[in-house]
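>>> Coordinates only, no sequence provided:
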């Protein structure tokens, strides 16, 4: 192993501990004891439990994926197109079954939205994004093509396990790659279920085995081994800053999605009824688990009362100050920092919980189908500055657009992820877009419009904000190669 590619073991351990505790889950003893190391001694290209593509250890998975990559390459573009067709078809056909399975495993979000996220996988782009660039002149012709890396290792979130892996497969295989997933432990069974089904269909259609692989029990060892595996040429990571840091220390190209805390500005120049309806639509989707979901709203004083009334009219439930205080105590705890200060720590048990569950923590009962809670707060409230991933929306009154943009910038923390504005004033839109400099900026729509759902564009569940690639496409997972013919082939 090249020393320059070695990963800081302390960093990796801290990353894995952070990931497995994210939703209050701990790794099993099987994933951390010495038997896991023994499994690496003699990897074999045999899937665990006879499920295609499901492996007990990273070296076996990487070896199998590399063999599949070679077969995919031999199959040409037609093989890639067939794989994409299989993935999209199965996501549609299995949306109900897989949505229920993932909902039962993770116990977060809303079942109808789990299903919907699978049904829209068909919107993820494929090989059509890989059109080569050609140019000719007096000295011949040059062709630039987008070519595969080989084997990609991808880290999956618990929040969207099967949708994310399905979208990644389409993008990565369209680019000509094979992929090995290291899912969040809380969504590993869902990932294995989908991957085994995909592989069986791919083998039946193309004779290619293990094009998509996963680690059955993801652990510290599997994460570390994937980063170091010689077959792996590229990493795709969805996670917090420490996970991203570990990937970027691998010495390999890393496409990294970082955190987000998307703010919304409502300036009253547009229809507040429409704004309220679309904000509820985005913030309530899958109980606000989407990284692009509306997390806090800054509304001008001049239209605040009308906007708040519109939220209630469209089904959201307001909390008074006492109810908000009770919910805040349940949703956050204060952890002391150095110097005598403290910061809010999220109660992971409430992440992705239904609005009705949050309401009970606030001391009230609401109908089970209530989509969203909201409450007026100041800009320094934990619900504003923490990426809380709950169907609870803080509303902050501001005196003017400048104050609203400044508050939004502070709440977004410079993540440069996503932001939304509801306005008909082009100057206001421009000012906010320039100030926040986010990867996604949605005007007059729900957050989901930024991914082609209600707006123009395409879908991906991996948004590379940290490393700058943005909403991933097949081209994200390619190398650009140039072929030059000197003084010939120009036909004019």
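It's in. Owing to the predicted nature of the structure, the values given are computational and were not obtained by experimental measurement. Numbers count the residues shown, from 1 in each chain.
>>> For the rest of this, base every contact and every neighbour count on C-alpha atoms.
OK.
>>> Helix, strand, or coil at residue 251?
The assignment at residue 251 comes out as coil when based on DSSP: H, G, I helix; E, B strand; the rest coil.
>>> Pasting the second one now:
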């Protein structure tokens, strides 16, 4: 039968959640060596495909710079792994003899992740890594406009992980993307935690699902440049950061506040780096198209 898109999405969501639950049970008692071997295999696969996945993300969404997206993928893979690889997540983690406290690492269970259209493949890579490192199962629900590149990123790293011993179904991606399917995952009994990265509506929905959720919505980041700063260095950092990947990272600078003593010099240095100050006519014209 040819079911409607919402029904197909709901059915897929249920199947992925149940499969993830079973896979996580099989993975819950894995030792540290096994977990790290699987993560390293996924990192290697992500690094080998970083440029291709960056290009796919750019082509599907129309956002950003493919070269910069490759760099983001590499940071999400090797950069994240270098930061967490030595952390213990299995068995005894730490012991305080004086307080007679012993801490053991335990997985949360099945984690649902949401990913944005601005950083689709990089988000898929790092969220998978941090969850598998913690022996969680992970299901990713991609943004509708980035579903192909996100699914490909998950396929690449999941296949690498499974080849290294990861249970099949531990890592998966929703392919029948529809709000009804995402909502089904929000409330499914097998899902234990939600990691939401996206627009305000989706993040609010995640926090309203009735289970633990960690949400990161749009950024609106100001930067303050003090009189003690080097205007030339500050200008270079601000312009480089703001222009990286066509400014699709919401953690980049959205507004600059400068001490009066160096404001004029900072402005000139930013212009020299390629920053442009809009006239009122230009600002009105841009605002009429954007908002």
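Arrived safely. The structure displayed is predicted, hence computed values, not measured ones.
>>> what about the equivalent of residue 144 of structure 1 over in structure 2, neighbour count?
Mapped onto structure 2 by TM-score structural alignment, residue 144 of structure 1 lines up with residue 103. Using other C-alpha atoms under 10 Å, the number of residues around residue 103 of structure 2 comes to 11.
>>> So what touches the host helix or strand of residue 35 of structure 1?
For residue 35 of structure 1, the element it lies in under DSSP states H and E is helix 34-38. Residues from elsewhere that reach helix 34-38 of structure 1 (C-alpha atoms under 8 Å, 6 or more residues apart in numbering): 30, 57, 221.
>>> Which SSE is immediately downstream of it?
Counting by DSSP H and E, what follows helix 34-38 of structure 1 is strand 54-55.
>>> If you count contacts, what does that following strand end up packed against?
Applying 3 or more C-alpha pairs under 8 Å, 6 or more residues apart in numbering; DSSP states H and E, one finds that strand 54-55 of structure 1 contacts helix 188-206, strand 212-215.
>>> Downstream of that strand, the next helix or strand is which one?
helix 58-93.
>>> Roughly how far does the aligned residue in structure 2 for residue 254 of structure 1 sit from residue 112 of structure 2?
Residue 254 of structure 1 maps onto residue 213 in structure 2, with residues paired by TM-score structural alignment. Going from residue 213 of structure 2 to residue 112 of structure 2 by C-alpha to C-alpha, to the nearest Å gives 9 Å.
>>> where does the spatially most central residue of structure 2 land in three-state SS?
Among the residues of structure 2, residue 123 comes closest to the average C-alpha position under C-alpha atoms, centre = their mean, at 2.4 Å. In three-state terms, and counting by three-state DSSP, residue 123 of structure 2 is helix.
>>> list the contacts for it?
76, 115, 116.
>>> give me the element whatever residue of structure 1 lines up with residue 53 of structure 2 is part of.
By TM-score structural alignment, residue 53 of structure 2 lines up with residue 98 in structure 1. Secondary structure from DSSP H and E places residue 98 of structure 1 in helix 95-106.
>>> now that helix against helix 58-93, angle please.
Following axes from the mean of the first three to the mean of the last three C-alpha atoms, to 10 degrees, one obtains 130 degrees for the angle between helix 95-106 of structure 1 and helix 58-93.
>>> Which part of structure 2 matches the helix or strand that helix 95-106 of structure 1 is followed by?
Sequence order places helix 111-119 as the next helix or strand after helix 95-106 of structure 1, per DSSP H and E. The counterpart of helix 111-119 of structure 1 in structure 2, using TM-score structural alignment, spans residues 66-74.
>>> Give me the residues contacting the matching stretch.
46-47, 50-55, 57-58, 119, 121-122, 125, 244-245.
>>> Among these, the buried ones, what's the PyMOL command?
Under the burial definition 16 or more other C-alpha atoms under 10 Å, those of the contacts of stretch 66-74 of structure 2 that qualify are selected in PyMOL by:
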select buried, resi 46+47+50+51+52+53+54+55+57+58+119+121+122+125+244+245
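>>> Greatest separation within the contacts of stretch 66-74 of structure 2: which pair is it?
Maximum pairwise distance among the contacts of stretch 66-74 of structure 2 (C-alpha to C-alpha): 20.9 Å, between 46 and 244.
>>> returning to that earlier point: could the contacts of helix 34-38 of structure 1 be laid out in JSON lines, adding distance to residue 108 of structure 1 and neighbour count?
Below are those laid out as JSON lines (distance: C-alpha to C-alpha, whole Å; neighbours: other C-alpha atoms under 10 Å):
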{"residue": "30", "distance to residue 108 of structure 1": "25", "neighbour count": "11"}
{"residue": "57", "distance to residue 108 of structure 1": "28", "neighbour count": "29"}
{"residue": "221", "distance to residue 108 of structure 1": "27", "neighbour count": "19"}
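>>> returning to what we had before: out of the contacts of stretch 66-74 of structure 2, who's nearest residue 271 of structure 2?
For these, the minimum distance to residue 271 of structure 2 (C-alpha to C-alpha) is 16.6 Å, reached by residue 244.
>>> Aligned to the closest one, what sits in structure 1?
Aligned partner of residue 244 of structure 2 by TM-score structural alignment: residue 285.
>>> Now do its match against residue 361 of structure 1, distance only.
Residue 285 of structure 1 is 21 Å from residue 361 of structure 1, where distance means C-alpha to C-alpha.
>>> Equivalent analysis for residue 204 of structure 1, please.
On the measure of C-alpha to C-alpha, residue 204 of structure 1 and residue 361 of structure 1 end up 51 Å apart.
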